[in-house]
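Chemist: Sequence plus predicted model, see below.
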Amino acid sequence: MDTLYLLQHRRSNKKFGDIAPNTVQLENIIKAALRAPDHGKMKPYHFVVIEKSGMPKLRECLAAAAVEFNMDEKNAAKADKLSNQAPMVIGIVAKIDHDSPKVPAWEQIVTAGCATYAMQLAANAQGFETVWISKKWVEGAKLREMFGCRTGDKVIGLLLVGSPKEDDNISLARETESTEGFVSVIC
């Protein structure tokens, strides 16, 4: 698939088939993340890959977050759905150096976000659907513990990855977005 076409047409999809990236495909996904823009070359992130056999542990963490944050029954039920939705989940942790005199914490978080997006694109380019999940789920104490978070770290999200459910092609937007209203030009 043409790179510009993918960049202009990609979209998230929450429907997955049963196939997860293999070892080589996962390595490609992680290598793409390691090339994200990174002021100070800090690599302020860590990735936690959860394969199908690890989904019960993820479910426990998400269920604990539902209790911890007093989520309603509808949101609490999502713990089961999220932990069974895709054959692979990648947790992304921003490993923030709050004492860095050169790179502020917000910039380190942006770098981890860029790494996450690079992983989405690398997965899409290899024929996998992706969706990036955040909200309160990623702030739960049990999930943070499972991911090895330190006090100042920030879980950026959960990247769900799997084969397309409907056919062999990933879901793409039919049209590109209009740039109108998003750009100012200073001459």
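Modeler: Received, thanks. Just so we're clear, the structure is a prediction, and the values are computed from it rather than from any experiment.
Chemist: Only C-alpha atoms from now on, for both contacts and neighbour counts.
Modeler: Fine.
Chemist: list the helices and strands the strand or helix carrying C61 packs on?
Modeler: In this assignment (DSSP states H and E), C61 forms part of helix 55-68. Judged by 3 or more C-alpha pairs under 8 Å, 6 or more residues apart in numbering; DSSP states H and E, the packing partners of helix 55-68 are helix 73-84, helix 141-146.
Chemist: so which of those gets nearest G157?
Modeler: Across the helices and strands packed on helix 55-68, the minimum distance to G157, taken as C-alpha to C-alpha, is reached by helix 141-146, at 10.9 Å.
Chemist: Mind listing residues that contact that closest one?
Modeler: L58, C61, L62, A64, A65, V138, V155 (C-alpha atoms under 8 Å, 6 or more residues apart in numbering).
Chemist: ok, now which ones touch the fourth one?
Modeler: In this structure, A64 makes contact with G140, K142, judged by C-alpha under 8 Å, 6+ apart.
Chemist: ok, which stretches of the protein are strands?
Modeler: Counting by DSSP state E, the chain has these strands, from start to end: 45-51, 88-94, 129-133, 154-162.
Chemist: Dump those to TSV, plus distance to D18.
Modeler: Below are those laid out as TSV (distance: least, C-alpha to C-alpha, whole Å):
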stretch	distance to D18
strand 45-51	11
strand 88-94	9
strand 129-133	11
strand 154-162	7
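Chemist: Tabulate those strands (TSV), appending mean neighbour count and distance to M1.
Modeler: Output for the strands of the chain, formatted as TSV (neighbours: other C-alpha atoms under 10 Å; distance: least, C-alpha to C-alpha, whole Å):
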stretch	mean neighbour count	distance to M1
strand 45-51	17	26
strand 88-94	25	23
strand 129-133	23	14
strand 154-162	24	18
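Chemist: Mind checking those for the one nearest to E177?
Modeler: strand 129-133 (18.8 Å).
Chemist: Could you figure out how far that closest one is turned away from strand 88-94?
Modeler: Counting by axes from the mean of the first three to the mean of the last three C-alpha atoms, to 10 degrees, strand 129-133 points 40 degrees away from the direction of strand 88-94.
Chemist: next, the one to line up against it:
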Amino acid sequence: MDFTTAVNDIIRDRRSIYTNMFSGEVVDDAIIETMLENANWAPNHKHTEPWRFVVFKGEGIKKLGEFQANFYKENNPDTFDENKYDKLYSKPLECSHVIAIGMKKSNMVPEVEEVCATACAVQNMLLTAAANKIGCYWSTGGITFQPKAKSFFGLGDEDQLLGFLYIGMPKSDKWPAGRRKPIDEKVKWVVE
């Protein structure tokens, strides 16, 4: 297989593999490190490199679950839901690794460009996971957009927490099939 075909196949083979599809097997740290290194090569305007990541594994995953569950409880006394609390605590525990995704604001370019650059970094991680047949998905649920949660992840007031990559080994060797509507329904060509 030539390089171009391999790249096309990996892009088209990337899937969100959710925690209920994880086997419990631990992903090799070398693959996580490769995901992070590939993230670091994302395009970004003025070389601001705005992506920031915090990797949780082992007991660190439990610390993340405790933090987000307790954060939810402390900040929602009037609408507290025990089921949501339990889910915030237990969801990370289903993973081999969890990577918190942060965007460090530089003031050199518009904020949307920093968010887009960070999303490109995450896409590089997702593609690397897919190439290694590692289960992975990006979630923006839970405490993601809570300003008071940022400091736990080393982010300042001007920065953004953009979610979490949940990572684990898939239970099955069978990779899910993808679905997309035809590209010609989403593109307009202007030629004259």
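Modeler: Received, thanks. Owing to the predicted nature of the structure, the values given are computational and were not obtained by experimental measurement.
Chemist: circling back: who wins on neighbours among the contacts of helix 141-146 of the first structure?
Modeler: Taking other C-alpha atoms under 10 Å as the neighbour criterion, L62 ranks highest of these with 27 neighbours.
Chemist: circling back: which of the strands of the first structure sits closest to D72 of the first structure?
Modeler: Of the strands of the first structure, nearest to D72 of the first structure by C-alpha to C-alpha is strand 129-133, at 18.0 Å.
Chemist: in the second structure, what residues pair with that closest one?
Modeler: Here strand 129-133 of the first structure aligns to the second structure at residues 135-139, judged by TM-score structural alignment.
Chemist: The matching stretch vs the first structure, average distance?
Modeler: In the superposition against the first structure, stretch 135-139 of the second structure averages 0.7 Å from its aligned positions (mean C-alpha distance after the TM-score superposition for the first structure).
Chemist: Buried residues of the top helix by length along the second structure, list them for me.
Modeler: The longest helix of the second structure (DSSP state H) is helix 111-131. Neighbour counts over helix 111-131 of the second structure (16 or more other C-alpha atoms under 10 Å) mark 111, 113-131 as buried.
Chemist: ok so, going back, next one: the match of strand 129-133 of the first structure to chain centre, how far?
Modeler: In terms of C-alpha atoms, centre = their mean, to the nearest Å, the centre of stretch 135-139 of the second structure is found 6 Å from the chain centre.
Chemist: try stretch 132-146 of the first structure
Modeler: 12 Å.
Chemist: for stretch 72-87 of the first structure, same thing?
Modeler: Put simply, stretch 72-87 of the first structure sits 16 Å off its chain's centre (C-alpha atoms, centre = their mean).
Chemist: Equivalent analysis for stretch 9-18 of the second structure, please.
Modeler: The answer for stretch 9-18 of the second structure is 14 Å, by C-alpha atoms, centre = their mean.
Chemist: Tell me how many other residues surround N107 of the second structure.
Modeler: Neighbour number of N107 of the second structure under other C-alpha under 10 Å is 10.
Chemist: how about it, what does it touch?
Modeler: Residues near N107 of the second structure by C-alpha under 8 Å, 6+ apart: none.
Chemist: how near is it to V187 of the second structure?
Modeler: Note on N107 of the second structure: its distance to V187 of the second structure, by C-alpha to C-alpha, to the nearest Å, is 33 Å.
Chemist: do the same with K57 of the second structure
Modeler: 41 Å.
Chemist: How about A118 of the first structure, nearest residue that isn't a chain neighbour?
Modeler: With C-alpha to C-alpha, 6 or more residues apart in numbering as the criterion, A118 of the first structure has its nearest non-adjacent residue at 5.1 Å, and that residue is A33.
Chemist: Would you mind finding the match for that neighbour in the second structure?
Modeler: Under TM-score structural alignment, A33 of the first structure pairs with A39 in the second structure.
Chemist: Was I right to think that match contacts L126?
Modeler: No. A39 of the second structure is not in contact with L126 according to C-alpha atoms under 8 Å; the separation is 9.1 Å.
Chemist: correct me, but A94 of the first structure touches Q108?
Modeler: Yes. In this structure, A94 of the first structure is within contact of Q108 by C-alpha under 8 Å, at 7.0 Å.
Chemist: and I186 of the first structure, how many residues sit next to it?
Modeler: 4.
Chemist: Show me what it aligns to in the second structure.
Modeler: Using TM-score structural alignment, I186 of the first structure pairs with V190 in the second structure.
Chemist: and the residue most central in space within the second structure, what does it touch?
Modeler: Compute the mean C-alpha point of the second structure, and by C-alpha atoms, centre = their mean the closest residue is L165, 2.9 Å away. Residues counted as contacts of L165 of the second structure (C-alpha under 8 Å, 6+ apart) are V98, I99, A100, I101, C136, Y137, W138, S139.
Chemist: One more: I30 of the first structure?
Modeler: I30 of the first structure sits next to M119 when contact means C-alpha under 8 Å, 6+ apart.
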